[in-house]
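# Got a predicted structure plus its sequence, pasted below:
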Amino acid sequence: MHLSSAPKMATGGMILPWYGHWTTEEDDCHRLINRTTELPATAYVSVVCVPFLVLFCTAGNIANFWILWRHCQPGAKQTFLLSLAVVDVLALWCAVPLYLNNNSEIFGIDYLEAPFLVYSYGFFFWLQYTLWNVSDWILVAFSLDRLNAFQFRAPSRVHEGHRRRALFMVCGFFLLAGTIGSGTLVGFYHWWNNRTKYYVQPEWVAKWTRIRQQIDIACPIMVTVFLFVINLWLFLHLRKQMKLGRKLMSATNSITAPSGNARSQRAAKQRRQNHLTRMLLGCVAVYFITQLPAVILNTLDHLSFAPYCLFHFTAKPVWEPIISTLALVNYSSNFAVYVGMSDVFRQAAEVLASRISRGRCWRSVEDGPADGLNEEVEGNEEDGSLIADSNTSRRRMSLRQSYGQDDAEEFS
């Protein structure tokens, strides 16, 4: 069975740390493994970039968490986005021990002095693999939730059941993804307990690994297709609604001229809808750009090993550091996408940066609004805004004063 001397995103066999003395001399296509090859120059791409990606992901998702927790309406939307922030941070930090293992030759790490790096390699690889899949599926679920809010006009009134259902979905994603990747986890520790220079991989581990490889190829393609179709449907629906709205406006204007306040409210609602749609389409674009090279690499790698052995994929050591680093960008760029696509999110980020500079990041809600952004901002599920502007909150408070708490919720 194939046991490579280098770690892989998807391999013809089992994932192992970088340690040539623990691997066989030939792969499962009976090709000799060349252990005298020098490290390619591209190996330093991950050495330089991964620490910056981890730090950027951590800082960006902490900001995402703060903004979403304080300014996003409780419900399925908030649960999905908060879960996405947490999952992405954990996935990037799982890359740290793998990063040390993969570049142990560059860093001069002696595994005899740091056995934890080797022993924990299988666990962190499985956990990162699981979290990557969970992150992808959360993005699909969030897109479906937005489509449901627009196309099928789900009630905008907040129900605890919506939040709980979203949380159960995230937990279900984790269990499913963990089960899919468990073959790697079991196979690694089977090797650990029976490791020799000429260790032979059991057939059941090899079969499980090949199934996982096929999932590695199919899953990103399916996620990309789902995201594209769902968000294209959402985009076309919004365009149709905006055209219909303009026709109704022109018909109404021919009878009665609308007030300036009504025009501004309709324009603000359209802007919020466009912001969230652009954010979702931006996430789809980032996912496609960063994951497509990994799909191609995994496909070529899968076909180069048993049972296919169609060719000898010698270019993989050159391209893998670049492609694996690019794949990490997808899980560290959410904050940049949100800020680049949403004016309201950008405003909240500016408020957060201002508070951090003055040491007042966790100011309580009771202290009142600050820096022009209402602290009790609540999103609107029906119009699809990620976080609502202060006009929404002021309108709701005015309704509560006039009609009471329960009646006001009907206008939200």
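Everything's here; your move. Numbering: from 1, shown residues only.
# going forward, measure contacts between C-alpha atoms and count neighbours the same way
Will do.
# Just say helix, strand or coil for residue 347.
helix (DSSP: H, G, I helix; E, B strand; the rest coil).
# quick one: residue 328 and residue 92 touch, right?
Yes: the pair residue 328 / residue 92 is scored as a contact, 7.4 Å apart, by C-alpha atoms under 8 Å.
# Name the residues contacting each of the two.
residue 53 (C-alpha atoms under 8 Å, 6 or more residues apart in numbering).
# What helix or strand is the residue minimising distance to the centre of the chain located in?
Among the residues of the chain, the one closest to the centroid is residue 135, at 4.0 Å (C-alpha atoms, centre = their mean). Using DSSP states H and E, residue 135 falls within helix 121-151.
# For that helix, name the packing helices and strands.
helix 76-102, helix 160-180, helix 182-193, helix 203-253 (3 or more C-alpha pairs under 8 Å, 6 or more residues apart in numbering; DSSP states H and E).
# list the buried ones in the shortest one?
Within helix 182-193, the residues that qualify as buried are 182, 183, 184, 185, 186, 187, 188, 189, 191, 192, counting by 16 or more other C-alpha atoms under 10 Å.
# and the comparison structure, right after this:
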Amino acid sequence: MMPSRHHAPVILAGIQYRSDMGVRWFNFTVNESSSSGFGLDSCNRTISERENEGAEINLPARWVEIICYPIILAMCTTGNVLVLMVLQPSRPRTTADVYMMALAITDTLVMWLRMPMWIVLVSPDLPDIDLSFATHTTIYAGVYIWLSLALYTLSDGIILTFTIERILLTMNPLSSAGHISPKTAVKILLAIFAFGLLAFTAAGVDYFSRLAAGYDLTGWDHARPQWMAKWMTIQTDIVIALVFVAFLATPTANLILTACLVKGRLKRSRDLGGHASGERTLRSGTRIAFSCACLFTIFQSPGIIFLGLTIADKAPFCSVHFTADARFTLAQLVWLFASLYYSLNFYMYCMVSQRFRKQLCARCSVFSKLFSGLTESRINSISMEVRKASTDALIAGCDLLLNGRKDSHQEH
């Protein structure tokens, strides 16, 4: 039986990508207080064993991952390889290029790390048939937990760093704060990745210490050294905090960036005595950062909802009853959205960056043929419409707010 505190990193890794690991963990914990077919959870609610087993045999939801993973993996690998092919030889290289290449590598690793787990999902009897496969899978699971958490931290950190840089550049274009060099951007990303590796070392050390000692999960819960238990508790708190910080900070940074852009647009309108052109509102790098942050907010929202329901279901909150079937079904939705998030950056990049499209066509002639049916003006028109759509609503809202304030002042 897996202890709630010490194996939370496994759950939180699943919240973004391997959600059903968390479901299995909860199925163990709800039975820990009883050896019969019924038990009490941490909120003293009676949970039947049949309900716990229901999530494990929820085949329709499980087929979501079985079917969709190969398709999404192909989309992710193809798109991210193309990003690297186009941007790696490009000169001069911008910080946007560095961030997008780092995202391409990180997202591809996240998706491919899932492959052994997907094989077990498709063929659950394979570990029993092939003992060598079972041994390697057991060892790999510890590496997967540790490395996936570090990669999630890096992926979130890339988006947040990119957005903050564009905020600084937009607020004060003449300041050196927002004008960091590509080499500095690489150093920042390496520091974030190193932090992720060090911060989540406890998960790997605890996992392999249990294997080396020969304990099962129940035995290790009682035999785990006190210093290890404290270390795991601290790491669990760090993981939970990082999940919420990443989700709250990225949309907040995007709102600040939007506010800066709207403020600049209104200032130009006053200076020109009219309305500033919407095309001048966003620079290329700012459009990319804005779009990446929007993708993050949209596709990671189910994950934060899953985490919130999970916490609310346990003591001391006990405000909702998050059943095993509901957990498993929502976990598959979380997995689907998170996997799509790691696969769509290339397609978003093609849509918002004219420079990248030109580089892509120059690098891969097949895309020149693909776009041959469309004129360059038509492609630019479509791209411009997509770019404007992400800010027009907010700009209109700000305009209405300003007009409302003017009307209020006039009434007074």
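Perfect, I can see it now. Note that the structure is predicted; figures quoted are calculated from it, not measured.
# Could you check how many residues crowd around the counterpart of residue 74 of the second structure in the first structure?
Aligned counterpart of residue 74 of the second structure in the first structure: residue 55 (TM-score structural alignment). A count of neighbours around residue 55 of the first structure, defined by other C-alpha atoms under 10 Å, yields 15.
# and what of residue 72 of the first structure?
With other C-alpha under 10 Å as criterion, residue 72 of the first structure counts 25.
# can I assume it is in contact with residue 78?
Yes: with contact defined as C-alpha under 8 Å, residue 72 of the first structure reaches residue 78; the gap is 6.1 Å.
# how many neighbours does the corresponding residue of the first structure for residue 102 of the second structure have?
Using TM-score structural alignment, the partner of residue 102 of the second structure in the first structure is residue 83. Residue 83 of the first structure has 18 neighbours, counted by other C-alpha under 10 Å.
# who touches stretch 393-406 of the second structure?
Stretch 393-406 of the second structure is contacted from outside by 258, 262, using C-alpha under 8 Å, 6+ apart.
# returning to what we had before: so which of the helices and strands packed on helix 121-151 of the first structure comes closest to residue 294 of the first structure?
Proximity to residue 294 of the first structure, assessed across these by C-alpha to C-alpha, is greatest for helix 203-253 (8.5 Å).
# Measure how buried residue 138 of the first structure is and give me the count.
21.
# Now which residue in the second structure aligns to it?
In the second structure, residue 138 of the first structure lands on residue 158 (TM-score structural alignment).
# thought its match was touching residue 189?
Yes: at 6.8 Å, residue 158 of the second structure counts as touching residue 189 under the criterion of C-alpha under 8 Å.
# Now do the same contact list for the match of residue 138 of the first structure.
Neighbours of residue 158 of the second structure in contact, by C-alpha under 8 Å, 6+ apart: 99, 102, 103, 189.
# ok, and the closest non-adjacent residue to the third one?
Once its chain neighbours are removed from consideration, residue 103 of the second structure has its nearest residue in residue 155; the separation is 6.3 Å (C-alpha to C-alpha, 6 or more residues apart in numbering).
# residues contacting the one you found?
When contacts are counted by C-alpha under 8 Å, 6+ apart, residue 155 of the second structure touches 103, 106, 107.
# can you rerun that using 10 Å?
Taking C-alpha atoms under 10 Å, 6 or more residues apart in numbering, we find residue 155 of the second structure in contact with 99, 102-107, 110, 149, 189, 192-193, 296, 342.
# same thing with residue 202 of the first structure?
Contacts of residue 202 of the first structure (C-alpha under 10 Å, 6+ apart): 1, 187, 190, 191.
# Please report how far the equivalent of the last one over in the second structure lies from residue 405 of the second structure.
Taking TM-score structural alignment, the alignment pairs residue 191 of the first structure with residue 210 from the second structure. Noted for residue 210 of the second structure: a distance of 63 Å to residue 405 of the second structure, by C-alpha to C-alpha, to the nearest Å.
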